[in-house]
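Chemist: Okay, here's the prediction I keep looking at, along with the sequence it came from:
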Amino acid sequence: MSAVQTSRPVSRTMSSRDWTMLLLLGAIWGGSFFFARIAVAEINPLTLVLFRVAIAAAALHVYLAARGISFRSAFPLAGGFVLLATLNNVIPFSLIFAGQTELGAGLASVLNATTPFWTALIAHMLTVDEKLTWNKIAGIMLGIAGTAVMIGPGLLAGLGGPVWAKFALVGASLSYALALMVARRFKGVPPAVVATAQLTASTAIMIPVVLLVNGPDGLFAASAHVWAAVFALALLSTAFAYILYFNLVASAGATNASLVTLIVPASAILLGAVFLGERLEAFELAGIVLIGLGLVTIDGRLLPKR
């Protein structure tokens, strides 16, 4: 055997546990639309972002203390967490907010669903263990197509928006993809600490932004049911969800974790049908089937990997 060995770049596969976490995360983030829909009726979107990350960060600090997990491991990596917070929260939230002032929710969902595509490309260039395969390419394309089909007429109605708004949504997807590359740097840090550090940094960034843009007047003026939605959004869809998310990044890799953006619109529609009695249209069912087929193709268990 020679002293120097060459290793061929490999592509990560997902275990059954990874798929369970991915589907659960998609359901949780799909359900966040319910809470946000209630909260945004009385709270400015930027202020809602601040409350979401601040309450989640506080809850996670309590969680770490209760579990006896030290937050000190985050201090030497503070700069990296500020970068992660900027790329994973501040920039995409702001771009999505700006883009959705001009675009319909349907087109915004499809553009957001391109996150796995950008993540796969960037990971292929920057990593050795997340290389592109034909299964990934075909599965991601099927997932994006399924999202477009699922939105149906809502997508066609929103195609006429300005170009800058579409670039804003694509920019948000690129920001999420770059954030996943940054998240890979924290492999030795417990996922709960990563989630806490990111949300703490996001809170520190959002406080001056909100005070500068909206001012302090009426900051806490909201109804009781709206505050209930805010806490649900912060505790379930942010604090718990990000622990799950960073566990998934550590276990399955950045590209596989990004697949959650394909599941979120489908889960939101299914939850609406189950809990709100909303009618499922044929095109929505067809889109969900396409997304499922895309995920099966990426998994490679039913179809041979290429």
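Modeler: Nice, thanks for sending it over.

Chemist: hey, let's count contacts and neighbours off CA atoms from now on
Modeler: Noted.

Chemist: Can you name the residues that contact S94?
Modeler: By C-alpha atoms under 8 Å, 6 or more residues apart in numbering, the residues touching S94 are L46.

Chemist: To which secondary structure element is it assigned?
Modeler: Taking DSSP states H and E as the criterion, S94 maps to helix 91-99.

Chemist: ok now do A195, which residues does it touch?
Modeler: So, once contact is read as C-alpha under 8 Å, 6+ apart, A195 ends up touching L60, A239, Y242, I243, F246.

Chemist: Now list the buried members of these.
Modeler: L60, A239, Y242, I243, F246 (16 or more other C-alpha atoms under 10 Å).

Chemist: Between those residues, which sits nearest F34?
Modeler: A239 (16.7 Å; C-alpha to C-alpha).

Chemist: Check whether the closest one really touches A54, as I assumed.
Modeler: No - counting by C-alpha atoms under 8 Å, A239 stays clear of A54, with 9.9 Å between them.

Chemist: re the thing from before, from the chain's centre, how far out does the helix holding S94 sit?
Modeler: Going by C-alpha atoms, centre = their mean, to the nearest Å, the spacing between the C-alpha centre of helix 91-99 and its chain's C-alpha centre is 13 Å.

Chemist: Please compare the first structure with the one that follows:
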Amino acid sequence: MNGFIDRSRAWARFGVLALLWGSTFLWIELALDALTPVQVTCSRCVLGALTLLAACLGSGRRLPRSRAVWGRIVVAAFFCNALPFAMFSVGQQSIDSGVAGVLNATTPLWSLLIGVVTGAERGLRPSRLGGLLLGFAGVVLIFAPWRAAEPGGWGALAVVVAAGSYAVGFTFMSHFLVGKGIPTISLSAAQLVAATALTVPTLPTGGLRPIDIGPGTLIAVVILGVVATGATFHLTYRNIAAEGATDTATVGYLLPVVSVALGVIVLDEDFGLRSAVGMAVVLAGVGLTRRQSRSPAQARAKTTGGRTGRNGLPRHGLPRHERDVRQ
């Protein structure tokens, strides 16, 4: 029964994360009606940081104090927040929100590639290698470099860079921040504070333009910062702590469904045949990369009704600080 409840909670977290994360591209698109990419990036970092700081203080938690931890947080903030947030804002100036969501689904592919390069993915099976190649073929199809006259090509490239940056950030966070005895609410709040510190200095490059913003756009900016950045990022951190970086990246499977649906329904975006085929190819490739045989530890856990954590350990067998980090 406990195993069923844990799995249900995991699927619920993934579903909520996919819905919130997938809607991000809609809010960015609406925010760009009145703000520059730099202003969008800074505003979502500031609002997200304030949201999580309030949640952190309200729960009685404190921000990390160690300089070494803050150093790692700054690195994670660059790859998981500052850089991808800026790339999404720049990219969506020339591509639709639905296409941005599709391209963001390549994050699991980048995670696998990082694992191959670093040696974390050993004995790569032909099906997973084929999935990796197929997924990137889908990206090329959407990017369409042979159609150089289309301005959207560079926007697509910016979003692909953002997806790759997410993969780097997730991997770094999984190895150097989670599971160290620091509550995830403290880590996520501190990381958005660091992201704010990294992005605010970029305002002179295009963020000092006067703002003429209407009520609708203002609401979109607030939702982008408070919900799609603050709440979503904390939920992402909790998933990394509970499921690992690679499994968390697979929430990208559902992002295209949410982003495309919202783009077509709310923004009346035209989702063309090439993008649709490219989306199908990307998702097929990602699906192949996630096909893997069950490890012996996982098989034992399945027969005993337990769940496994990182390194194949049962959840209840993790050290106490590993369990506490999921708060």
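Modeler: Received the coordinates, thanks. Keep in mind it's a predicted model, so treat the numbers as computed, not measured.

Chemist: does R65 of the second structure count as helix, strand or coil?
Modeler: coil (DSSP: H, G, I helix; E, B strand; the rest coil).

Chemist: An error on my part: the question was meant for P145 of the second structure.
Modeler: Under three-state DSSP, P145 of the second structure comes out as coil.

Chemist: List the contacts of the closest residue in space to it that isn't next to it in sequence.
Modeler: Closest residue in space to P145 of the second structure, ignoring its immediate chain neighbours: G153 at 6.7 Å, by C-alpha to C-alpha, 6 or more residues apart in numbering. With contact taken as C-alpha under 8 Å, 6+ apart, G153 of the second structure is in contact with F143, A144, P145, R147.

Chemist: Just tell me what V90 of the first structure corresponds to in the second structure.
Modeler: Residue pairing (TM-score structural alignment): V90 of the first structure is matched to A82 of the second structure.

Chemist: you'd agree its match is up against A197?
Modeler: No - counting by C-alpha under 8 Å, A82 of the second structure does not reach A197; the two are 9.3 Å apart.

Chemist: Could you check how far the match of V90 of the first structure is from A76 of the second structure?
Modeler: Taking C-alpha to C-alpha, to the nearest Å as the measure, A82 of the second structure falls 9 Å from A76 of the second structure.

Chemist: Over to V258 of the second structure?
Modeler: To A76 of the second structure, V258 of the second structure is 26 Å away according to C-alpha to C-alpha.

Chemist: Neighbour count for those two, which is higher?
Modeler: A76 (26 against 22; other C-alpha atoms under 10 Å).

Chemist: Now name the helix or strand holding that one.
Modeler: Going by DSSP H and E, A76 of the second structure is part of helix 67-77.

Chemist: just L113 of the second structure next, same as before
Modeler: helix 107-118.

Chemist: what does L285 of the first structure give?
Modeler: Per DSSP H and E, L285 of the first structure falls inside helix 282-299.

Chemist: repeat for A241 of the first structure
Modeler: Judged by DSSP H and E, A241 of the first structure forms part of helix 241-252.

Chemist: what range in the second structure matches the next helix or strand along the chain from that helix?
Modeler: Next along the chain after helix 241-252 of the first structure, taking DSSP H and E as the criterion, comes helix 254-258. Here helix 254-258 of the first structure aligns to the second structure at residues 245-249, judged by TM-score structural alignment.

Chemist: residues near P216 of the first structure, how many?
Modeler: Neighbour tally, P216 of the first structure, other C-alpha under 10 Å: 10.

Chemist: how much does the helix holding S94 of the first structure stray from the second structure?
Modeler: With mean C-alpha distance after the TM-score superposition for the first structure, helix 91-99 of the first structure departs from the second structure by a mean of 3.6 Å once superposed.

Chemist: Return the residues in contact with the closest residue to V170 of the first structure other than its chain neighbours.
Modeler: Residue nearest to V170 of the first structure in three dimensions, not counting chain neighbours: L111, with 6.0 Å by C-alpha to C-alpha, 6+ apart. Applying C-alpha under 8 Å, 6+ apart to L111 of the first structure gives the contacts K166, L169, V170, S173.

Chemist: So for stretch 87-107 of the first structure, first residue to last residue, what's the gap.
Modeler: Distance between the two ends of stretch 87-107 of the first structure: 22 Å, counting by C-alpha to C-alpha.

Chemist: nope, stretch 249-268 of the first structure is what I was after
Modeler: 22 Å.

Chemist: Next: stretch 101-119 of the first structure.
Modeler: 26 Å.

Chemist: Pull out the buried positions in that stretch.
Modeler: Those would be 102-119, for stretch 101-119 of the first structure by 16+ other C-alpha under 10 Å.

Chemist: Then stretch 123-137 of the first structure?
Modeler: Buried, per 16+ other C-alpha under 10 Å, within stretch 123-137 of the first structure: A123, H124, E130, K131, L132, T133, N135, K136, I137.

Chemist: Can you tell me the SS state at the fifth one?
Modeler: Under the three-state scheme (three-state DSSP), the conformation of L132 of the first structure reads as coil.
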